[in-house]
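Engineer: heads up, no residue letters with this:
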């Protein structure tokens, strides 16, 4: 009995590690596709959300922590630029998205009460994580960024913020206002897509 339990734990751990690695790789693929297609969204947390739904808080945070610095490094290599530590700090936004997603979906009895309730929960997760992401990223850009001499500057928000500053908006609002519609739409797409992938994983597990 003990050996069986240990075997199941090892199998579960191996599955979790595999899914974490897969989530990081697939997030990267989505990020590259987004850059190539010039879609005005981020779309790089779909699998972060999926892994959080399926595996829980810690695996989701691991994906969020690793993904952002990894993509910063990759973009620096592609653009032949220096590695900028500041751009890694956006991992904080990913971590907050994971925490919000996990916290609002952990009560499975309420979350799956019926389809309408599930959709409402997903919308709440989308808007709450959008708020957390918007505010944290704006705080970083407004108050932390000035301490760094240079950044990679690949964010679509950078160009939009310049336009708002020319209109005499404060630095904080110049980063916040253009970020709101982009982030809200991004969070809705990523949350619902991530949940769909989670449901596929659950269905696949049941058939195994």
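Structural biologist: Here it is on my side, so go on. Because the structure is a prediction, the values reported are computed rather than measured.

Engineer: alpha carbons only for contacts and neighbour counts from here, please
Structural biologist: OK.

Engineer: Residue 49 - how many residues pack around it?
Structural biologist: 32 (other Cα atoms under 10 Å).

Engineer: quick one: the helices in the protein?
Structural biologist: Using DSSP state H, the helices found in the chain span residues 2-37, 46-55, 57-79, 85-88, 91-105, 108-111, 115-139, 156-166, 171-207.

Engineer: Those helices: which one's closest to residue 146?
Structural biologist: The closest of the helices of the chain to residue 146 is helix 85-88. By Cα to Cα, the value is 10.0 Å.

Engineer: in the closest one, what counts as buried?
Structural biologist: Going by neighbour count (16 or more other Cα atoms under 10 Å), the buried part of helix 85-88 is 86-88.

Engineer: Repeat that for stretch 130-149.
Structural biologist: By 16+ other Cα under 10 Å, the buried positions in stretch 130-149 come out as 130-138, 140-142, 145.

Engineer: a markdown table for these, including distance to residue 76?
Structural biologist: Listed next are these as a markdown table, based on distance: Cα to Cα, whole Å:
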| residue | distance to residue 76 |
| --- | --- |
| 130 | 27 |
| 131 | 29 |
| 132 | 27 |
| 133 | 23 |
| 134 | 24 |
| 135 | 26 |
| 136 | 23 |
| 137 | 20 |
| 138 | 23 |
| 140 | 20 |
| 141 | 19 |
| 142 | 23 |
| 145 | 18 |
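
Engineer: Next up, a structure to set beside the first:
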């Protein structure tokens, strides 16, 4: 069972570019346009399809570390829960790779490809919902979290107002945001992979 491409200059360059584009995408859609979705795994998904498990894990962990550093620069203090969200990224990479490693299955037909992408979105969103909800529970319990730091804050507060247990509220609040985010990231990431793969084959 292969876990990814051996590291060479091209692989490292692609990972670095994916990291920069991931940060740029998050900044534009989340910080500038204020869209309440994460948009932080589109290019990670593309790397999973193009390079495999290990390079994608490196990009995911790299994003988590950079995001934690940027948070320290912005606020002036270290929030230990920020890097913990990197676990969501790792689980997303793994659940995506479980399907993406069999690339030949995606060439059978368009309908099979769409089915696989939907299954990836569903599986990765379940991982993100549970892990993100549990992290949110402890994060909100011990730290004051700003509204724009996490797009599901308002959803979780809505469930708490309706007297749902806090831990259940944080998990349920993840469902609409995480599923839509995973759906967009999975299909967009696959589209980027196919476009880049087509371009590289024509070189």
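Structural biologist: Structure received. This structure is a prediction, so every number in the text was calculated from the model and none was measured.

Engineer: Superposed, what's their TM-score?
Structural biologist: Here the TM-score for the pair of chains, by TM-score structural alignment, normalised by the length of the second structure, is 0.89; 196 aligned residues with a Cα RMSD of 1.9 Å.

Engineer: quick one: the closest residue to residue 99 of the first structure other than its chain neighbours from residue 186 of the first structure, how far?
Structural biologist: Excluding the flanking residues, the one nearest residue 99 of the first structure by Cα to Cα, 6 or more residues apart in numbering is residue 57, at 6.7 Å. According to Cα to Cα, to the nearest Å, residue 57 of the first structure stands 21 Å off from residue 186 of the first structure.

Engineer: dump the residue contacts of the most centrally placed residue in the second structure.
Structural biologist: The second structure has residue 41 as the residue nearest its centroid, 3.4 Å off, counting by Cα atoms, centre = their mean. Taking Cα atoms under 8 Å, 6 or more residues apart in numbering, we find residue 41 of the second structure in contact with 22, 60, 89, 185.

Engineer: same check, this time on residue 123 of the second structure
Structural biologist: 95-96 are the contacts of residue 123 of the second structure under Cα under 8 Å, 6+ apart.

Engineer: now residue 198 of the first structure
Structural biologist: Residue 198 of the first structure touches 50-51, 53-54, counting by Cα under 8 Å, 6+ apart.

Engineer: hang on, the earlier thing: the residue nearest to residue 99 of the first structure: how many residues sit nearby?
Structural biologist: Neighbours of residue 57 of the first structure (other Cα under 10 Å): 19.

Engineer: From residue 7 of the first structure, how far out is the aligned residue in the first structure for residue 100 of the second structure?
Structural biologist: Applying TM-score structural alignment, one finds that residue 100 of the second structure aligns to residue 105 in the first structure. According to Cα to Cα, residue 105 of the first structure and residue 7 of the first structure sit 28 Å apart.

Engineer: Neighbour count: these two, which is higher?
Structural biologist: For residue 105 of the first structure versus residue 7, neighbours defined as other Cα under 10 Å are more numerous around residue 105 (19 against 12).

Engineer: what's near enough to touch that one?
Structural biologist: 53, 111, 121.

Engineer: Let me have those residues in TSV, extended by neighbour count.
Structural biologist: Shown next, in TSV, are these (neighbours: other Cα atoms under 10 Å):
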residue	neighbour count
53	23
111	18
121	18
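
Engineer: Of those, which are still contacts in the second structure?
Structural biologist: Checked against the second structure using both residues aligned by TM-score structural alignment, their matches' Cα atoms under 8 Å, those keep these contacts: residue 53.

Engineer: Would you mind giving the contacts of residue 105 of the first structure as CSV with distance to residue 70 of the first structure added?
Structural biologist: Listed next are these as CSV, based on distance: Cα to Cα, whole Å:
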residue, distance to residue 70 of the first structure
53, 23
111, 33
121, 31
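
Engineer: from the helices of the first structure, which stretch is densest packed?
Structural biologist: helix 46-55 (a mean of 26; mean count of other Cα atoms under 10 Å).

Engineer: Output the contacting helices and strands for that helix.
Structural biologist: helix 2-37, helix 57-79, helix 91-105, helix 171-207 (3 or more Cα pairs under 8 Å, 6 or more residues apart in numbering; DSSP states H and E).
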